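S.K.: got a predicted model here, sequence first, then my questions.
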Amino acid sequence: MILTVGIIVILIISFSFGRHRGLLRMLFGLVSYVVAILIAKASSTIVGTKLAALFPIVKTTSQTGGSALTADNGNQFLYNGIAFIIIFIIVRLICRWVIRRFNLITKLPVIHQVNALLGGVMNVLLTYVTIFFLLTIFQVWPSDWWQTQMSTSGLATWIINSTPVLSQQVVYWLTGQ
């Protein structure tokens, strides 16, 4: 229940932020989002392997149905996922700094309302994808509380299982298969 409410609140807040930012800034943000995913995907396996060597976890569990994870690749998946998130955040921060330099384009009064509405919709979509990645990666987190939240949240389970092609691809990316 807590996880479901948290996801809904995050999506509502993301619409508000997206509406404030507008479509043009969101498009620049989308490009940086794709760049960040590609860079994080390309380097997460290397960094994840180093993290696994530094901080080994023996037990991983996944109670979320439909997952392609096994006990053998759970640890590597978790560390590659953590590395992916860290690299993704760093690249996004750099891109955000660059995007702020182009802020004047979003202030055009002629297209301000349409720009705001479409920016809100686009931000909800980007936030949904981010939530999907986080839920998919942390479904193996070895915490009974977290596993209970994952298994009792219909929304979290729906997010993970409603996009089977993307779910499977994320597991393959982060396990190095």
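M.R.: On my side now, so go ahead.

S.K.: every contact and neighbour count from this point should use C-alpha atoms.
M.R.: Noted.

S.K.: helices and strands around the host helix or strand of R92, which ones?
M.R.: Assigned by DSSP states H and E, R92 belongs to helix 71-100. Packing partners of helix 71-100 (3 or more CA pairs under 8 Å, 6 or more residues apart in numbering; DSSP states H and E): helix 23-54, helix 112-138, helix 164-175.

S.K.: mean neighbour count and distance to I86 for those - can I get that in JSON lines?
M.R.: As requested, the helices and strands packed on helix 71-100 are arranged in JSON lines below (neighbours: other CA atoms under 10 Å; distance: least, CA to CA, whole Å):
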{"stretch": "helix 23-54", "mean neighbour count": "18", "distance to I86": "8"}
{"stretch": "helix 112-138", "mean neighbour count": "19", "distance to I86": "12"}
{"stretch": "helix 164-175", "mean neighbour count": "17", "distance to I86": "14"}
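
S.K.: so which of those gets nearest L3?
M.R.: Shortest separation from L3 across those is recorded for helix 112-138, at 10.1 Å, computed as CA to CA.

S.K.: how about the following helix or strand past that closest one: buried residues?
M.R.: As assigned by DSSP H and E, the chain's next helix or strand after helix 112-138 is helix 144-152. Buried residues in helix 144-152, counted by 16 or more other CA atoms under 10 Å: Q147, Q149, M150, S151, T152.

S.K.: ok, so of the residues you listed, who is nearest L3?
M.R.: For those, the nearest to L3 is Q149 (6.1 Å; CA to CA).

S.K.: so L174 touches S44, yeah?
M.R.: Yes - if you go by CA atoms under 8 Å, L174 and S44 touch, sitting 7.5 Å apart.

S.K.: second structure for comparison follows:
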Amino acid sequence: MVARYARLAGQKPASNPAHGDPPGPPSLCAPYAEPITAAVQAGLSAQRIYQDLVREHGFRGAYGSVKRFVRHITRRYALPFRRLECAPGDEMQIDFGGGAKTTTQGGGVRRPHLFRAVLSHSRKGYSEVVWRQDTESVSHLLTTLIAFLGRHHRHMWLSHIHALNSTIIALEPNHLFAPRVLFGMS
């Protein structure tokens, strides 16, 4: 509406950020667009880019302006999606997450643990909810998972399984192989 009245009065309406350059003065980072873009593509953080600009180019602007400029650039240079291919039965990702808050029989509120296993080849998944994340529960979950799938996979990538952290290191100094030793999957 305002743009229409400005046109009728013979004035140029302010530019719309969705339809061109944002209003206001140009960024102090504009002269450094090439090194900033190269640094963003190299995976450097805005803080590191700011420090490099100050040290190497004598940049006198604020960190906030670099952060805004980097945010603007990262929208243009989003990371490409990369699909990792693997053979059937080769890999599986196992993870624990927090379940929804649940009211117990005693009237208290607890948050259960959600066990999730996803096959890397077919994306077929298995989920189960448990109240505790101890060695016994994890052992039971892995046994149930193998029974559900009919076999175990060559590589099981484990993450966020707190019950394994101390037990694995105690049982196996080379803890890359410890889950198989711990649960008899060797």
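M.R.: Right, received. Where do you want to start? Just so we're clear, the structure is a prediction, and the values are computed from it rather than from any experiment.

S.K.: next, the TM-score between them, please.
M.R.: The TM-score (TM-score structural alignment, normalised by the length of structure 1) is 0.20; 50 aligned residues with a CA RMSD of 4.1 Å.

S.K.: that older thread, quick check: angle from the helix holding R92 of structure 1 to helix 112-138?
M.R.: Angle of helix 71-100 of structure 1 versus helix 112-138, following axes from the mean of the first three to the mean of the last three CA atoms, to 10 degrees, is 160 degrees.

S.K.: returning to that earlier point: going by distance to F133 of structure 1, which of the buried residues of helix 144-152 of structure 1 wins?
M.R.: Checking those against F133 of structure 1 with CA to CA, the nearest one is M150 at 13.8 Å.

S.K.: my read is that the closest one contacts L3, right?
M.R.: Yes - M150 of structure 1 is within contact range of L3, at 7.4 Å (criterion: CA under 8 Å).

S.K.: what is in contact with the two at once?
M.R.: Taking CA atoms under 8 Å, 6 or more residues apart in numbering as the criterion, M150 of structure 1 and L3 both touch A156.

S.K.: coming back round to it: and the helices and strands packed on helix 71-100 of structure 1 as JSON lines, adding distance to V98 of structure 1?
M.R.: Below are these laid out as JSON lines (distance: least, CA to CA, whole Å):
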{"stretch": "helix 23-54", "distance to V98 of structure 1": "10"}
{"stretch": "helix 112-138", "distance to V98 of structure 1": "18"}
{"stretch": "helix 164-175", "distance to V98 of structure 1": "28"}
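
S.K.: do you know which of these lies nearest R96 of structure 1?
M.R.: helix 23-54 (7.3 Å).

S.K.: by contact count, what packs against the closest one?
M.R.: helix 71-100, helix 112-138, helix 164-175.

S.K.: at 7 Å instead, please
M.R.: helix 71-100, helix 112-138 (3 or more CA pairs under 7 Å, 6 or more residues apart in numbering; DSSP states H and E).

S.K.: R100 of structure 1: how many residues sit nearby?
M.R.: By the criterion of other CA atoms under 10 Å, R100 of structure 1 has 11 neighbours.

S.K.: likewise for I168 of structure 2?
M.R.: With other CA under 10 Å as criterion, I168 of structure 2 counts 20.

S.K.: surely it touches H162?
M.R.: No - contact criterion CA atoms under 7 Å: I168 of structure 2 and H162 do not qualify, at 10.3 Å.

S.K.: ok, the closest residue to L118 of structure 1 other than its chain neighbours - contacts?
M.R.: Setting aside the residues directly before and after it, L118 of structure 1 is nearest to L23 in space (CA to CA, 6 or more residues apart in numbering), at 5.4 Å. If you count contacts by CA atoms under 7 Å, 6 or more residues apart in numbering, L23 of structure 1 has them with N115, A116, L118, G119.

S.K.: which residues touch the second one?
M.R.: Residues near A116 of structure 1 by CA under 7 Å, 6+ apart: R19, H20, R21, G22, L23.

S.K.: mind putting those in CSV, distance to I39 of structure 1 included?
M.R.: Formatted as CSV, these follow (distance: CA to CA, whole Å):
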residue, distance to I39 of structure 1
R19, 28
H20, 28
R21, 25
G22, 26
L23, 24
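
S.K.: for stretch 117-126 of structure 2, measure first residue to last.
M.R.: One end of stretch 117-126 of structure 2 sits 5 Å from the other (CA to CA, to the nearest Å).
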